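# Provided below are the primary sequence and the corresponding predicted coordinates.
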Amino acid sequence: MKVIHAKDYNDMSRKAANIISAQVILKPNSVLGLATGTTPIGAYHQLIDWFKKGDIDFSQVSTYNLDEYRGLSHDDPQSYHHFMRENFFDHININVANTHVPDGSNPNAEEACSEYDKIVAAAGYPDLQLLGIGNNGHIGFNEPDDHFSKGTHCVNLTESTIQANSRLFDRIEDVPRQAYTMGVQTIMYARMILVIASGAAKAQAVHDMCAGPVTPSCPASILQLHTNCVVVADEEALALL
């Protein structure tokens, strides 16, 4: 696990975008695993800026997002389908048919998760998987547990995750209580993993991910076992390392 020190959120975003852009420039038909939430927005906006300047071409790229809330339609403003269009896809030259997000609108969890596993496997798994990290050490929506998950599955979100995500909703009651998420094993199949973290609230999780024991009580800790994992975090997030 390689840890790259960033000065602040903007510096973290630029450094992460540099790594992602290098992947796409070196392999124009890259398979990218993407994340949502507030942390990657700066990196996405930097990539958009470079695209507009002609520095990067996404026309051959395919993407596979980590997760989606269960019960939200693709057009719901709080869905991750909508998030990715608003913050990234609508501003670059990616073929929308090559963008994939779990189908949260499908009430049949087993079917939705099985279908997503099939398309991710058919793509050969990501060349680069972008991850944020939750305050409790979750990656994707893989919450602390007594075991590491395998494929895409339906999860009950913890109260801490619901609280953290409530900032994006009008009321905490509106935050979905379940989500479909790629499993930890699927994430580990990526050839490179890029984790980004910013802010003091992430410091304990970043410490446990990088230096704590490998345990499903901190799902991100398994990344210590990946052969090509890079962490880009700012000073506050690295305070305990």
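Perfect, I can see it now.
# use CA for all of it now, contacts and neighbours both
Will do.
# for the chain, longest helix please?
Among the segments of the chain that qualify as a helix by DSSP state H, the longest is helix 9-26.
# any idea how far that helix is from the middle of the chain?
14 Å (Cα atoms, centre = their mean, to the nearest Å).
# can you show me the strands along the chain?
2-6, 31-34, 62-65, 67-69, 99-100, 128-131, 153-156, 178-181, 193-197, 229-234 (DSSP state E).
# tell me how many other residues surround the spatially closest residue to Asn95 that is not a sequence neighbour.
With sequence-adjacent residues excluded and distances taken as Cα to Cα, 6 or more residues apart in numbering, Asn95 is closest to Ser59, at 6.1 Å. By other Cα atoms under 10 Å, the residues close to Ser59 number 14.
# quick one, what contacts the residue most central in space within the chain?
The residue lying closest to the centre of the chain (Cα atoms, centre = their mean) is Ala35, at 2.4 Å. Ala35 is in contact with 65-67, 130-132, 140, counting by Cα atoms under 8 Å, 6 or more residues apart in numbering.
# and the gap between it and Pro107?
22 Å (Cα to Cα, to the nearest Å).
# cool, Tyr189 as well?
For Tyr189 relative to Pro107 (Cα to Cα), the value is 27 Å.
# ok, those two, which is more surrounded?
Taking other Cα under 10 Å, Tyr189 and Pro107 do not tie; Tyr189 has more neighbours (17 against 12).
# hmm, that one is touching Tyr125, no?
Yes: using Cα atoms under 8 Å, Tyr189 is in contact with Tyr125, at 6.4 Å.
# ok, second structure coming up, stack it against the first:
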Amino acid sequence: MRILVCKDYESMSKKAAQIILSQVTLKPNSVLGLATGSTPIGMYKNLVDMYKNGVVDFSDIITFNLDEYYKLPITNDQSYHYFMQENLFNHININPANIHIPNGMADNIEKECEEYENSIKDAGGIDIQILGIGRNAHIGFNEPTTSFEKGTHLVDLTPSTIEANARFFKSEDEVPKKAITMGTGSIFKARKIVMLACGEDKADAIYNTVYGKITPKIPASILQLHDDVVLILDEAAASKLSPSDYLN
């Protein structure tokens, strides 16, 4: 696990975008695993700027998003479909047919989850997976639990996650209580994983990810076993790590 500590959010966002740029430059038809939430917004902004400046071409890439709220219409401005269009897809030359986001409105959720896994497999697997991390160390919407989930599945969101996401809604009551998410097993299959974290409120989760016991009670701890993981952190998120463990 490589740990890169950047001075601030702007610096970590730029570093993350540069990693995506390198991946797409080396493999123009890369399969990218993408994340939502406030943390990757800066990375997406940098990627859009790179595209507008003619630095990168997204015409052949394929994307798979980690998750989507259950029974939240894609037209809702808090859906992850809407988020991705607003923050990235509407501003680059991606082929809409190459965009994959779980369908939280599917009538048959089990079938949707199975087909999503099959689509990733048919695309050849994910080359690079972007992750954020929750305050309880969840990745995707894989909450602390008693076992690691292998594949895409429907999950009940914990009260802490609902509370954390309430800032995006008019009230906590409007936050969906369930979501479809890639499982930790799905995430682990990615050839490279890049986790982004910023802010002091993520410091405990990062500490447990790096030093904690590998357990589904700390979902991100499974990344300790992956062959190619990069953590890109601002100084606040890295504040509980030993400086000897990371690169500046």
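Structure's in. What do you need? Treat the numbers as computed from the prediction; the structure is a model and nothing was measured.
# circling back: the longest helix of structure 1 aligns to what range in structure 2?
The alignment of helix 9-26 of structure 1 onto structure 2 (TM-score structural alignment) spans residues 9-26.
# once aligned to structure 1, how far is the matching stretch on average?
Aligned to structure 1 and superposed, stretch 9-26 of structure 2 gives a mean residue distance of 0.6 Å (mean Cα distance after the TM-score superposition for structure 1).
# what residues does that stretch touch?
Outside stretch 9-26 of structure 2, the residues touching it (Cα under 8 Å, 6+ apart) are 5-6, 30, 40, 42-44, 46-47, 56-58, 61, 128, 194, 196, 198, 232-234.
# apply 6 Å and report the result again.
For stretch 9-26 of structure 2, the external contacting residues (Cα atoms under 6 Å, 6 or more residues apart in numbering) are 6, 30, 42-43, 47, 234.
# repeat that for stretch 112-127 of structure 1.
Taking Cα under 6 Å, 6+ apart as the rule, stretch 112-127 of structure 1 contacts 31-33, 152-153, 190-191.
# out of the contacts of stretch 9-26 of structure 2, flag the one nearest to Pro219 of structure 2.
Proximity of these to Pro219 of structure 2 (Cα to Cα) peaks at Asp234, which lies at 20.9 Å.
# quick check, the closest one in contact with Asp8.
Yes: under the criterion of Cα atoms under 6 Å, Asp234 of structure 2 makes contact with Asp8 at 5.0 Å.
# what do these two both touch?
Joint contacts of Asp234 of structure 2 and Asp8 (Cα under 6 Å, 6+ apart) do not exist.
# neighbour-wise, which of those two wins?
Higher neighbour count among Asp234 of structure 2 and Asp8: Asp234, with 24 against 15, using other Cα under 10 Å.
# now do the contacts for the more buried one.
5-9, 198.
# between these, which has the most around it?
Going by other Cα under 10 Å, Cys198 tops those with 26 neighbours.
# if we can go back for a sec, report the two of the contacts of stretch 9-26 of structure 2 separated the most.
Ser30 and Asp234 (27.0 Å).
# got the buried residues for the match of helix 9-26 of structure 1?
Of the residues in stretch 9-26 of structure 2, 9, 11-18, 20-21, 23-24 count as buried by neighbour count, 16 or more other Cα atoms under 10 Å.
# stretch 165-177 of structure 2 now?
165-166, 175-177.
# also stretch 181-192 of structure 1?
Those would be 181-184, 186-192, for stretch 181-192 of structure 1 by 16+ other Cα under 10 Å.
# endpoint to endpoint, that stretch covers what distance?
End-to-end distance (Cα to Cα), stretch 181-192 of structure 1: 19 Å.
# what comes into contact with that stretch?
With Cα under 6 Å, 6+ apart, stretch 181-192 of structure 1 has contacts from 66-67, 125-129, 141, 149-153, 228-229.
# which among these end up buried?
66-67, 125-129, 141, 149, 151-153, 228-229.
# what's the spacing between the closest residue to Gly212 of structure 1 other than its chain neighbours and Asp127 of structure 1?
The shortest distance from Gly212 of structure 1 to any non-neighbouring residue, by Cα to Cα, 6+ apart, is to Ser221 (6.9 Å). Noted for Ser221 of structure 1: a distance of 21 Å to Asp127 of structure 1, by Cα to Cα.
# swap in Cys218 of structure 1?
Counting by Cα to Cα - Cys218 of structure 1 and Asp127 of structure 1 are separated by 24 Å.
# one more: Tyr69 of structure 1?
In terms of Cα to Cα, Tyr69 of structure 1 sits 25 Å off from Asp127 of structure 1.
# now do Ile4 of structure 1
20 Å.
# what's the answer for Lys202 of structure 1, then?
26 Å.
# cool, and Thr227 of structure 1?
For Thr227 of structure 1, the distance to Asp127 of structure 1 - Cα to Cα - is 13 Å.
# now swap in Thr38 of structure 1 and tell me
Counting by Cα to Cα - Thr38 of structure 1 and Asp127 of structure 1 are separated by 23 Å.
# please apply the same query to Phe58 of structure 1.
In terms of Cα to Cα, Phe58 of structure 1 sits 14 Å off from Asp127 of structure 1.
# quick check: Leu26 of structure 1 vs Gly71 of structure 1, distance?
38 Å.
# an error on my part: the question was meant for Leu223 of structure 1.
30 Å.
# between these two, which is the more surrounded one?
For Leu223 of structure 1 versus Gly71, neighbours defined as other Cα under 10 Å are more numerous around Leu223 (22 against 18).
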